[in-house]
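Engineer: Just to be clear, the model below is a prediction. Sequence and coordinates:
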Amino acid sequence: MKSLEELYKRAIELKNKGMSDKEISTELHLSVNTISWLLSKNIGETKIQDVKIGWRSIGVYGSRIGHIAEIMADIISEEINIDDLDSVLGITINGIPFATFVSDILGKELMVYRPHPSGKEGLFSSNFAGVKGKKIVVIDDVISTGETMKNTINDIKNQGGQVLLCVVLVSKLNIDEISGTRIRSVIRTTMVG
């Protein structure tokens, strides 16, 4: 059995690489609750402060997702000229329901993207619209470290698409742009104290 300090150090390493608590729990063969607890402790010199986002209350009913999507669509309309937009891309898993509704509200194509967990090139689902030559808005639920969004933007550019805007339900970052692309969130968290 590994010591608590060893588990903590490994969890910190994985968190700093942009992995979510769930991905860390899979890697270390521990529960997500254990990882969340472990990362909240001050073991050694480094302490990660984070906010856990639980959006199950929104996710259990399509109508609730639809209401949030209406806000996202309104933000998109405020930020860009909708006539310039071709497609709405949802990042798996939780970005897809929001993107589906936003796509319908705005009358635009739907794309689905699955990021690679290690940061390698992700996968654009061939069951939905293609990327090449398209002007795209990217939708996700939470932006934590920005790595997934950065990789998504880069993969879209590599496939010949252009990202006009990224919209998320919650941003844990205190930035307005990633890879030269504007980021807008419905809610932005900030650590205080």
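Structural biologist: Alright, I've got the coordinates.
Engineer: When you work out contacts or count neighbours from here on, use the C-alpha atoms and nothing else.
Structural biologist: OK.
Engineer: Just list the residues touching residue 146, thanks.
Structural biologist: 18, 173, 178 (C-alpha atoms under 8 Å, 6 or more residues apart in numbering).
Engineer: before we go on, here's another structure to hold up against the first:
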Amino acid sequence: MKNIENLIQKAVELQSNGLTSRQIADELNVSRDTVTWLLTRAKKDVSTPAPKDISVNWTNIGKNAYRLRNISKVLCDMVLETLEQTDDDVDLIVGIGLSGVPLASLMAEELGTDLAVFHVHYDPADDRNLKGDFSGNFSDVRGKKCVIVDDVITSGSTMMAVIQRLREEDCKPVTIAVLVDKKGAEVISDVPVRALVRIVRVD
């Protein structure tokens, strides 16, 4: 129960800092329904049943550069395995901001590719309306083959938006590499998903 109380406290803190429910969900690696439930529980409304979700906290990896580098190498190994199976190659790693960028940076170095960063934007009036664009401070994505990197896939909506934007720029996503896949997806928008950990509910 202590972990739930910590999540409630963090959700309330993030909301008081002006984050939308979508941004809170991204920060806590939970669904938007879970954020709504956490914020409702903070108001002592215990009548709402808890959503079926799993919170992912990978702070023990993210706070340590040595661990982050080694996890990135494992993800690279999984990407290389996929490229060997598909007889394909890549010349770009695309990190989804914010949490996917450190992993993507290390993977681009390890694989000897360019690096691009995708910034996610939400409509303040409707945070379910996800948009985004590529940072001009990193590599251009046009005409390249890429690996998309993020920390956690929850619903897959962010990943679908990134894939759509890449295709609009004539960039071919070859595979997706993530630490944790909560959706249990083998493929998203015809792009294979390689996850270090895949969570599947059996209830």
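Structural biologist: Yep, it's here. Keep in mind it's a predicted model, so treat the numbers as computed, not measured.
Engineer: if we can go back for a sec, which of the contacts of residue 146 of structure 1 are still contacts in structure 2?
Structural biologist: Shared with structure 2 under both residues aligned by TM-score structural alignment, their matches' C-alpha atoms under 8 Å, the contacts from the contacts of residue 146 of structure 1 are 173, 178.
Engineer: And the lengthiest helix in structure 2, what does it pack against?
Structural biologist: In structure 2, taking DSSP state H as the definition, the longest helix is helix 65-86. For helix 65-86 of structure 2, the helices and strands in contact under the criterion 3 or more C-alpha pairs under 8 Å, 6 or more residues apart in numbering; DSSP states H and E are helix 59-62, helix 100-111, strand 172-181, strand 191-198.
Engineer: Mean per-residue distance, the third one versus structure 1.
Structural biologist: So the one you mean is strand 172-181 of structure 2. Its aligned residues in structure 1 lie a mean 0.4 Å from strand 172-181 of structure 2 after superposition (mean C-alpha distance after the TM-score superposition for structure 1).
Engineer: Where does that strand end up in structure 1?
Structural biologist: Using TM-score structural alignment, strand 172-181 of structure 2 corresponds to residues 162-171 of structure 1.
Engineer: How about residues contacting that stretch?
Structural biologist: Contacts of stretch 162-171 of structure 1 (C-alpha under 8 Å, 6+ apart): 53, 68, 72, 76, 79-80, 85, 133-144, 153, 156-157, 181-189.
Engineer: list the contacts for residue 187 of structure 2?
Structural biologist: residue 193.
Engineer: Can you tell me how far it is from residue 151 of structure 2?
Structural biologist: Distance, residue 187 of structure 2 to residue 151 of structure 2, using C-alpha to C-alpha, to the nearest Å: 16 Å.
Engineer: for residue 41 of structure 2, same thing?
Structural biologist: 27 Å.
Engineer: Next: residue 185 of structure 2.
Structural biologist: Taking C-alpha to C-alpha, one finds residue 185 of structure 2 at 15 Å from residue 151 of structure 2.
Engineer: More neighbours: the two, which one.
Structural biologist: residue 151 (27 against 18; other C-alpha atoms under 10 Å).
Engineer: Alignment lookup: the more buried one to structure 1.
Structural biologist: Aligned partner of residue 151 of structure 2 by TM-score structural alignment: residue 141.
Engineer: isn't its match right up against residue 95?
Structural biologist: Yes. If you go by C-alpha atoms under 8 Å, residue 141 of structure 1 and residue 95 touch, sitting 5.2 Å apart.
Engineer: what's the span of stretch 127-139 of structure 1, first residue to last?
Structural biologist: 18 Å.
Engineer: any idea how far it is from the chain center?
Structural biologist: 16 Å (C-alpha atoms, centre = their mean, to the nearest Å).
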